[in-house]
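A.B. asks: here is the input, now give the coordinates:
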Amino acid sequence: MTKQILLFAPVLLLWACGDSSSDSVGTSPIQAAEIIPFTDSRDGQVYKTVVIGSQTWMAENLNYETKGSCCVRCAEMKTVNVNYAPGGYFTQSYCAKCAEYGGRLYTWDVATTACPSGWHLPSQDEWSTLFNAVKLGDPLAHIDTRLKSTTDWNNYGNTDDFSFSALPVGYSGISVGPYGSGDCYNHEGTGDYAYFWSSTEVDNLTAYYMYLSKYGNAAISTFDFGKSSGFSVRCVKD
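C.D. replies: Coordinates of the predicted model:
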């Protein structure tokens, strides 16, 4: 089994927001989001989607099984015999079915092609557009609380005003086995962080990602993680 190791990149924090306080006079009211179902024709999975500003986003993490992805939580394990020549056969367990919670985590290379037809991995600029839409003209708005789910986080006060419902599934390394997808290893940050890939590269080792934290941060960054890291994927409509 080959392990893809987390790579560490130089600090390059582009844009952070939501650290300050909130209600401003004259900002636009928050409208209740309309949830629209979308069925992925590749595997029949149904995702909630939501319109935020000028964009249509998946309101759930992608859960499409492909090589270079791993389960956040496994619903069904299977055991197989694998021939590792010249040592012979060994018994190995793997996740045969992901739990619905949190979707899957993906390496960057896989994430760039994982979204279904008509959808794509958002660019750095598209994440910035989402941040601006969520602020509703209030420069002091708490972007993080407006995007986070109201459950599972190790902090309080999240409002999920736009039904984006970001879950704190953390991040992981991904071990790639002979069955297509892999296993998560060194999984950290559950309850504290949500990480989402962007399609925008920095170089052959790093790419931009969006993250939310329990500490009140919402940012687009390249700090600490390389393309082999396992992050969540949110698809945006073409």
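A.B. asks: please count neighbours and contacts with C-alpha atoms only from this point.
C.D. replies: OK.
A.B. asks: state the number of residues packed around G157.
C.D. replies: 11 (other CA atoms under 10 Å).
A.B. asks: list the buried residues of the lengthiest helix in the chain.
C.D. replies: In the chain, ranked by residue count with DSSP state H as the criterion, the top helix is helix 124-135. Neighbour counts using 16 or more other CA atoms under 10 Å place Q124, W127, S128, L130, F131, N132, A133, V134, K135 of helix 124-135 among the buried residues.
A.B. asks: the closest residue to the third one other than its chain neighbours is in what secondary structure piece?
C.D. replies: When the adjacent residues along the chain are set aside, S128 lies closest to I220, with 7.8 Å between them (CA to CA, 6 or more residues apart in numbering). In this structure, I220 is located in strand 218-221 according to DSSP states H and E.
A.B. asks: following up with a second sequence; could you model it the same way so I can compare the two?
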Amino acid sequence: MPIKKSKFIDPRDNHVYKTVIIGKQEWFAENLCFATLDGFYSYDQADPDVRDDLDDLEVDGGYGYLYTIEAANMAAPEGWRLPSESDFIQLARAVGVPKMQTIRFLSKFLKNSLFNCDKRWDDGAVCECIQSLSWNDACKDPFGFSAIYSGYGYLIESESDGYREQFLEFKGRGGYEEEDPCVEARLWMSSECDGKPAYFFIEKDRVGFSNKLDRTNIDTFVNPVQCLCSVRLVRDVT
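C.D. replies: Here you go, the predicted structure:
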């Protein structure tokens, strides 16, 4: 299937994003890094209220910010949207996932079609360019979607003696965390399940929708606003 690489300049901050047209959809080919009023964080940010230059360099390099669902819902520029479950299913069909494929797990085939170099899991070997922020074309997926293990996080609140404190916890970042056993990408969706926000996840051996799978053994948060996920945006093309 022919694909077309393109770009989008966000008029709000003039940031240039790589995009790719797959089928009848145009997708961001990197994670969103727009600074909303609140609710956006960089991976391994130590203080919820402070970011340093290294954080910003990594964010601009392709990993983007991790957002609360509230911030994600406000982050899209005009004409773009958070993808729904049906958007991801349309993407899956466009890259060749057969219609009889279960929706609960869209198979490793879909992951291999959308994911940037994943050779770290081939017999334990680590590809030097995995998750490279240089976006080496030789290590990209065939459709240019370029998903990476951008990790996820939690914004946790605690209260003691009338004092309220927030702190951050992060998991699942690939690349430099070679010993991390649970590398993962989570992309917010506009779809909900029982009134709770859902996300599209990409793991080592599977991809799928959080609202189609009991992930209570993975997700420890109670309030969904505490979960921090990446954002990929989509829009329809004619």
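A.B. asks: TM value for the aligned chains?
C.D. replies: With the length set by TM-score structural alignment, normalised by the length of structure 1, the two chains reach a TM-score of 0.67; 184 aligned residues with a CA RMSD of 3.0 Å.
A.B. asks: circling back: which of the buried residues of helix 124-135 of structure 1 sit farthest apart?
C.D. replies: Within the buried residues of helix 124-135 of structure 1, two members stand farthest from each other by CA to CA: Q124 and K135, at 17.0 Å.
A.B. asks: if we can go back for a sec, where in structure 2 does the helix or strand following the longest helix of structure 1 align, residue-wise?
C.D. replies: Scanning forward in sequence from helix 124-135 of structure 1 by DSSP H and E, the next helix or strand is helix 143-147. The counterpart of helix 143-147 of structure 1 in structure 2, counting by TM-score structural alignment, spans residues 110-114.
A.B. asks: quick one: contacts of the matching stretch?
C.D. replies: Under the criterion CA atoms under 8 Å, 6 or more residues apart in numbering, residues 92, 95, 97, 141-147, 202, 206-207 lie in contact with stretch 110-114 of structure 2.
A.B. asks: farthest pair within those residues?
C.D. replies: Of all pairs drawn from the contacts of stretch 110-114 of structure 2, the one with the largest separation by CA to CA is G144 and R206; the distance is 19.1 Å.
A.B. asks: give me the more crowded residue out of these two.
C.D. replies: A count of neighbours by other CA under 10 Å puts G144 above the other of G144 of structure 2 and R206, at 24 against 17.
A.B. asks: next one: the corresponding residue of structure 1 for that one from A218 of structure 1, what distance?
C.D. replies: When the two structures are superposed using TM-score structural alignment, G144 of structure 2 falls opposite S163 in structure 1. S163 of structure 1 sits 16 Å away from A218 of structure 1, taking CA to CA, to the nearest Å as the criterion.
A.B. asks: likewise for C17 of structure 1?
C.D. replies: The span separating C17 of structure 1 from A218 of structure 1 equals 6 Å under the rule CA to CA.
A.B. asks: returning to what we had before: N204 of structure 1: which of the buried residues of helix 124-135 of structure 1 is nearest?
C.D. replies: Lowest distance from N204 of structure 1 to those (CA to CA) belongs to Q124, with 16.4 Å.
A.B. asks: translate that closest one into the numbering of structure 2.
C.D. replies: Match for Q124 of structure 1 (TM-score structural alignment): E85.
A.B. asks: skipping adjacent residues, who's closest to K148 of structure 1 in space?
C.D. replies: In this structure, K148 of structure 1 finds its nearest non-sequential neighbour in A166, 4.5 Å apart by CA to CA, 6+ apart.
A.B. asks: what is the burial count for K111 of structure 2?
C.D. replies: Counted with other CA under 10 Å, the neighbours of K111 of structure 2 add up to 22.
A.B. asks: no wait, K18 of structure 2
C.D. replies: For K18 of structure 2, the number of neighbouring residues by other CA under 10 Å comes to 18.
A.B. asks: whichever strand or helix holds it vs structure 1 - mean distance after superposition?
C.D. replies: Remark: K18 of structure 2 resides in strand 16-22, with elements defined by DSSP H and E. In the superposition against structure 1, strand 16-22 of structure 2 averages 0.6 Å from its aligned positions (mean CA distance after the TM-score superposition for structure 1).
A.B. asks: that strand aligns to what range in structure 1?
C.D. replies: Using TM-score structural alignment, strand 16-22 of structure 2 pairs with 46-52 in structure 1.
A.B. asks: what do we get in structure 2 for the residue nearest to S128 of structure 1?
C.D. replies: In structure 2, the residue paired with I220 of structure 1 according to TM-score structural alignment is F209.
A.B. asks: mind checking how far the strand holding I220 of structure 1 is from the chain centre?
C.D. replies: Mean C-alpha position of strand 218-221 of structure 1 versus that of the full chain (CA atoms, centre = their mean, to the nearest Å) differs by 13 Å.
A.B. asks: for stretch 202-219 of structure 1, same thing?
C.D. replies: Taking CA atoms, centre = their mean, one finds the center of stretch 202-219 of structure 1 at 10 Å from the center of the full chain.
A.B. asks: what is the end-to-end distance of stretch 151-170 of structure 2?
C.D. replies: Criterion CA to CA; first-to-last residue distance in stretch 151-170 of structure 2 is 7 Å.
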